[in-house]
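Novice: for reference, the sequence and a predicted model appear below.
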Amino acid sequence: MPGTPEKTDVLLDRQVSDELDDIHLPTEDDIEHWLAQVFAHEEITEKEITVRFVDANESQMLNSTYRNKDKPTNVLSFPFEAPPGIDVPLLGDLVVCQAIIEKEAQQQNKHLNSHYAHMIVHGCLHLLGYDHIEDDEAEHMESIEIALLANLNIDDPYQEL
């Protein structure tokens, strides 16, 4: 696996909904560090990504609008597709629901920051075209996630507890 790119290779726009308290959310440095693992794995030299932390209402609205699922979800990925002839380094947007992440971390007995790392890595892989609809796709995507999280000293998020 290639080395971790420099921090400047991750152009991050970290956003926090006005409805949230920023105190328990990952820092910009945390997110850049996690994304750098994905960028190194994919041999990406420079991409911009927006990570927006939202409440359950905003997550539910977006999930309903874009996925026809009327409930909040942990992370939504919105890949950016530039018009023909336009070259911008924008990879896309991740929308992370604080309430769902916190609930899942507690239910699954996972460290909160580790679960945020997993969901941001997972979402970024979706932005890069990975999916888990078919079993073989899921196994491939999960194996990448497990390896990247291991580089961050985070246990396999798919192991049975």
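Specialist: Arrived safely.

Novice: rest of the way, CA atoms for contacts and neighbours
Specialist: Noted.

Novice: can you give me the strands for this structure?
Specialist: Along the chain, the stretches classed as strands by DSSP state E are 10-16, 47-54, 75-79, 90-97.

Novice: save the ones you listed as a markdown table, and put in mean neighbour count too.
Specialist: As requested, the strands of the chain are exported to a markdown table (neighbours: other C-alpha atoms under 10 Å):
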| stretch | mean neighbour count |
| --- | --- |
| strand 10-16 | 17 |
| strand 47-54 | 20 |
| strand 75-79 | 21 |
| strand 90-97 | 22 |
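
Novice: right, and D155 touches L148 too?
Specialist: No - if you go by C-alpha atoms under 8 Å, D155 and L148 don't touch, sitting 10.2 Å apart.

Novice: which one's more surrounded, these two?
Specialist: With neighbours defined as other C-alpha atoms under 10 Å, D155 and L148 compare such that L148 has more, 24 against 15.

Novice: okay, now the one to match up with it:
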Amino acid sequence: MNLLLDVQLGDDLFTDDTDEKPNPAKRLLPTDEQLQRWAEAALESRTTFEEPELTIRLVSEEESQTLNHEYRGKEKPTNVLSFPFDAPPEVPIELLGDLIICIAVVEREADEQNKSTEAHWAHMVVHGCLHLLGYDHIKDGEAEEMEAIERTILASLDYSDPYLEPMPDTN
């Protein structure tokens, strides 16, 4: 598989005067290479596409909340939104869809759950990719299946089980 990945940063993440990326010293954003690795691990052997295309857009809380309200009727930002693309059979394109990941929510959840930010980013990319492939977690049986797949993928990437309760920070 040769994943074609388009990584985008939300427009409101830039300063008003420049087109510079957000200061990496303030935010631990994953690299394009990390995003690629995590997405490929999630898609490997789970898609028949030879060259799947995927967009991952990293956004602010404001953009996440707007999209979450528009598409899910929820009035708050969320960690990851998945927008699958269903091409008509006559269109020969291998576009999986788009993942919208809220930077601040991922960072906050990692802190609240006492996880490394990197591990939580990996989990959100894997989780979102599985949604694009049709997995869901609305019903208990679906949630158990999806979580088991996430655990397997994340373990293959050397990350611990994201559903284990972390030990409290004693420092």
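Specialist: Now that the structure is in, tell me what you want to look at. All figures in this text were calculated on a predicted structure; none of them were measured in a lab.

Novice: where does the TM-score land?
Specialist: The TM-score (TM-score structural alignment, normalised by the length of the first structure) is 0.91; 154 aligned residues with a C-alpha RMSD of 1.2 Å.

Novice: picking that back up, next, format the strands of the first structure as CSV and append distance to H33 of the first structure.
Specialist: Shown next, in CSV, are those (distance: least, C-alpha to C-alpha, whole Å):
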stretch, distance to H33 of the first structure
strand 10-16, 9
strand 47-54, 13
strand 75-79, 18
strand 90-97, 16
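
Novice: nearest to H132 of the first structure among those would be which one?
Specialist: strand 75-79 (13.2 Å; C-alpha to C-alpha).

Novice: one step back: looking at the strands of the first structure, which is nearest to Q159 of the first structure?
Specialist: Of all those, strand 75-79 sits nearest to Q159 of the first structure, with 20.1 Å by C-alpha to C-alpha.

Novice: what's S116 of the second structure aligned with over in the first structure?
Specialist: Mapped onto the first structure by TM-score structural alignment, S116 of the second structure lines up with H111.

Novice: thought its match was touching A105?
Specialist: Yes - H111 of the first structure is within contact range of A105, at 6.4 Å (criterion: C-alpha under 8 Å).

Novice: which one of the two has more residues nearby?
Specialist: More crowded of H111 of the first structure and A105, by other C-alpha under 10 Å: A105, with 17 against 13.

Novice: list the residues that contact that one.
Specialist: By C-alpha atoms under 8 Å, 6 or more residues apart in numbering, the contact set of A105 of the first structure is H111, L112, H115.

Novice: need those residues in a markdown table with distance to L94 of the first structure, can you?
Specialist: Output for the contacts of A105 of the first structure, formatted as a markdown table (distance: C-alpha to C-alpha, whole Å):
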| residue | distance to L94 of the first structure |
| --- | --- |
| H111 | 21 |
| L112 | 18 |
| H115 | 15 |
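
Novice: which one of those is nearest to E43 of the first structure?
Specialist: Using C-alpha to C-alpha, H115 is the member of the contacts of A105 of the first structure that lies nearest E43 of the first structure, at 24.0 Å.

Novice: where do the helices of the first structure begin and end?
Specialist: 28-41, 56-67, 98-107, 112-127, 135-151 (DSSP state H).

Novice: can I get those helices in TSV with distance to L90 of the first structure?
Specialist: Listed next are the helices of the first structure as TSV, based on distance: least, C-alpha to C-alpha, whole Å:
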stretch	distance to L90 of the first structure
helix 28-41	13
helix 56-67	20
helix 98-107	24
helix 112-127	10
helix 135-151	22
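
Novice: those helices: which one's closest to G92 of the first structure?
Specialist: helix 112-127 (6.5 Å).

Novice: so the closest one versus strand 47-54, what angle?
Specialist: In terms of direction (axes from the mean of the first three to the mean of the last three C-alpha atoms, to 10 degrees), helix 112-127 of the first structure departs from strand 47-54 by 130 degrees.

Novice: got the angle for helix 112-127 of the first structure vs helix 28-41?
Specialist: Going by the same axes, to 10 degrees, helix 112-127 of the first structure makes 40 degrees with helix 28-41.

Novice: with the second structure overlaid, how far apart is helix 112-127 of the first structure on average?
Specialist: With mean C-alpha distance after the TM-score superposition for the first structure, helix 112-127 of the first structure departs from the second structure by a mean of 0.4 Å once superposed.
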